[in-house]
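Enquirer: please work out how this folds:
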Amino acid sequence: MQVHIFRATGRVFGFTQNNSGANLPQQYGPWNAFKKMEMIRGETMPGMNIDEYLDDITIYGYHLTDAHVRITENQHHL
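Expert: This is a model prediction of the structure:
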């Protein structure tokens, strides 16, 4: 899956398929385009649980982290 990565304030990052980042929560913005990358289920990357990222993107439209720690209070499933 092609994922667009956006950076907000501090070490907050949003991961989404939306190339403009328009679906990311405004309260952490402004969001600035950081980079894009291909994420593959089952792949390992240091500090990242790729399957968790892809699950959140598929279900909720985005995945948020703060210093590589998942931000959960804004996700609909909690």
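
Enquirer: C-alpha only now, for contacts and for neighbours.
Expert: Will do.

Enquirer: Arg7: neighbour count?
Expert: By the criterion of other C-alpha atoms under 10 Å, Arg7 has 22 neighbours.

Enquirer: so it versus His63, what's the distance?
Expert: Remark: distance between Arg7 and His63 (C-alpha to C-alpha, to the nearest Å) = 12 Å.

Enquirer: please enumerate the shared neighbours of those two.
Expert: Shared contacts of Arg7 and His63, defined by C-alpha atoms under 8 Å, 6 or more residues apart in numbering, comprise Gly14.

Enquirer: just checking, Glu52 is part of a strand?
Expert: No: per DSSP: H, G, I helix; E, B strand; the rest coil, Glu52 lies outside any strand segment and is helix.

Enquirer: next up, for comparison:
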Amino acid sequence: MQRTLKYRGFEICVDLVPTSEDMFDAWIRIEGPPQVLAVATQGQRIKVRGGPFSERWAYFVAQIAGQASIDIILGPGE
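Expert: Model (predicted):
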């Protein structure tokens, strides 16, 4: 299952991988403007720790992890 969210000019791509019945590991991939330098290579998949999660929690935790990563890259928002 996949979902893409837009946040501060970036896209957070969330992939859910089933681990057992109704439980999922969450993976995020951040795509953004090429001029923004980041520690990790853009487009690289990163597993969200702490899983597996229910489907709803997996999407929620992945979204928060992606937003926090972008906030670190860009600094505090307005």
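
Enquirer: can you give me the TM-score here?
Expert: After superposition, the two chains reach a TM-score (TM-score structural alignment, normalised by the length of structure 1) of 0.28; 48 aligned residues with a C-alpha RMSD of 4.6 Å.

Enquirer: give me the residues contacting the strand of greatest length in structure 2.
Expert: If you go by DSSP state E, structure 2 has its longest strand at strand 10-20. Here strand 10-20 of structure 2 makes contact (C-alpha under 8 Å, 6+ apart) with 1-6, 24-33, 52, 55, 58-59, 62-63, 66-67, 70.

Enquirer: now do the helix or strand that that strand is followed by against strand 10-20, angle only.
Expert: The first helix or strand that comes after strand 10-20 of structure 2 along the chain, using DSSP states H and E, is strand 23-31. On the basis of axes from the mean of the first three to the mean of the last three C-alpha atoms, to 10 degrees, strand 23-31 of structure 2 is oriented at 160 degrees to strand 10-20.

Enquirer: which SSE is immediately downstream of strand 23-31 of structure 2?
Expert: Sequence-wise, the next helix or strand downstream of strand 23-31 of structure 2 (DSSP H and E) is strand 46-47.

Enquirer: now do that following strand: which elements does it pack against?
Expert: Judged by 3 or more C-alpha pairs under 8 Å, 6 or more residues apart in numbering; DSSP states H and E, the packing partners of strand 46-47 of structure 2 are strand 23-31.

Enquirer: which elements pack onto the strand it packs on?
Expert: Against strand 23-31 of structure 2 (3+ C-alpha pairs under 8 Å, 6+ apart) you get strand 10-20, strand 46-47, helix 55-74.

Enquirer: before we move on, back to that, the longest strand of structure 2: which residues count as buried?
Expert: Neighbour counts over strand 10-20 of structure 2 (16 or more other C-alpha atoms under 10 Å) mark Glu11, Ile12, Cys13, Val14, Asp15, Leu16, Val17, Pro18 as buried.
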